[in-house]
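Enquirer: from the sequence below, what's the structure:
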Amino acid sequence: MTMMKAVNTLRIKKGRTEEVIARFKTAKSVHTFDGFVLMEVLKKENTEEHDELQICTTWEDQSYFDAWRESRASEKAHAANKEDQQEPEDNPILGSELSMFKVCVQHHPAR
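Expert: Reported below is the predicted structural model:
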């Protein structure tokens, strides 16, 4: 097994980053999935046209991440039927890009 990290880079309308960060402050279901190791929300400093966040999740291996994504796709399909979705023009997120990385080296604090 090789650990992997999924990084979803979100481009956000200037000044609305805190609103998006707030969505991640309370752990939702991802932390309950088998193989989930860690989630981090990183805010990029000194951006000009738009703000940027990276939502990073670390998994024991690719198969666990794939299982989580499948469950998310199913969940989103059911949510599409709900009327309480945010209007697209009011959505602070301009776009996103998902990148996946194999964790090759990790160092932990010496004990």
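
Enquirer: from here on, contacts and neighbour counts on C-alpha atoms
Expert: Will do.

Enquirer: buried ones in the strand or helix carrying I55?
Expert: Per DSSP states H and E: I55 is located in strand 51-59. Residues D51, E52, L53, Q54, I55, C56, T57, T58, W59 are the ones in strand 51-59 that count as buried (16 or more other Cα atoms under 10 Å).

Enquirer: which of these sits closest to E40?
Expert: Closest to E40 out of those is C56 (5.1 Å), distances taken as Cα to Cα.

Enquirer: now show me the structure for the sequence below, then we'll compare the two:
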Amino acid sequence: MLFADWESKASDVVGNLRLDAGLHPDDPLLVALVGELSAHSEGFRARWAAHHVKRKSHGTVRLVHPLVGELALRYENFSLPGDEEQSLSTYHAEPGSASEEALRLLASWGADAAAPAASGPR
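Expert: Sure thing, here's the model as predicted:
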């Protein structure tokens, strides 16, 4: 599955990483990650140098699935009480939309594969 608007999603992710880096400036693993990404990705370096800080709590993400095509999913991120380091993310398609139909189709494929074989007369 790929993001339909990869450039925008990449900028959002780097902005969120910058937010985390500001909250944890002495985290050696985070410093190492930023260093590795900077060394290997010109796109990351440019986004990191822009100094955008971003936390997205809700919105719409557009994905392209290889079997069902484009999906537009609404999402919300919820902070967990008592632990600001963790969050719960939910995704859903608008009722009656082509994305809802595509998700139902994908779910039915997964259900078919997980269903036990019917046992009939032998």
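
Enquirer: post the TM-score for the overlay when you can.
Expert: The TM-score (TM-score structural alignment, normalised by the length of the first structure) is 0.27; 49 aligned residues with a Cα RMSD of 3.9 Å.

Enquirer: packing partners for the longest strand seen in the second structure?
Expert: In the second structure, with assignment by DSSP state E, the single longest strand is strand 69-80. Strand 69-80 of the second structure is packed against strand 58-65, strand 83-92, helix 98-114, with contacts defined by 3 or more Cα pairs under 8 Å, 6 or more residues apart in numbering; DSSP states H and E.

Enquirer: which stretch among the ones you listed comes nearest V14 of the second structure?
Expert: Across these, V14 of the second structure has its closest neighbour in strand 58-65 (16.0 Å, Cα to Cα).

Enquirer: check which residues of that closest one are buried.
Expert: Neighbour counts over strand 58-65 of the second structure (16+ other Cα under 10 Å) mark R62, L63 as buried.

Enquirer: what angle sits between the longest strand of the second structure and strand 83-92?
Expert: 150 degrees (axes from the mean of the first three to the mean of the last three Cα atoms, to 10 degrees).

Enquirer: any chance of JSON lines for the helices and strands packed on strand 69-80 of the second structure, columns distance to E36 of the second structure?
Expert: Listed next are those as JSON lines, based on distance: least, Cα to Cα, whole Å:
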{"stretch": "strand 58-65", "distance to E36 of the second structure": "27"}
{"stretch": "strand 83-92", "distance to E36 of the second structure": "23"}
{"stretch": "helix 98-114", "distance to E36 of the second structure": "36"}
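
Enquirer: which stretch among these comes nearest A32 of the second structure?
Expert: strand 83-92 (19.2 Å).

Enquirer: what comes into contact with that closest one?
Expert: Strand 83-92 of the second structure is contacted from outside by L73, R74, Y75, E76, N77, F78, S79, L80, E100, using Cα atoms under 8 Å, 6 or more residues apart in numbering.
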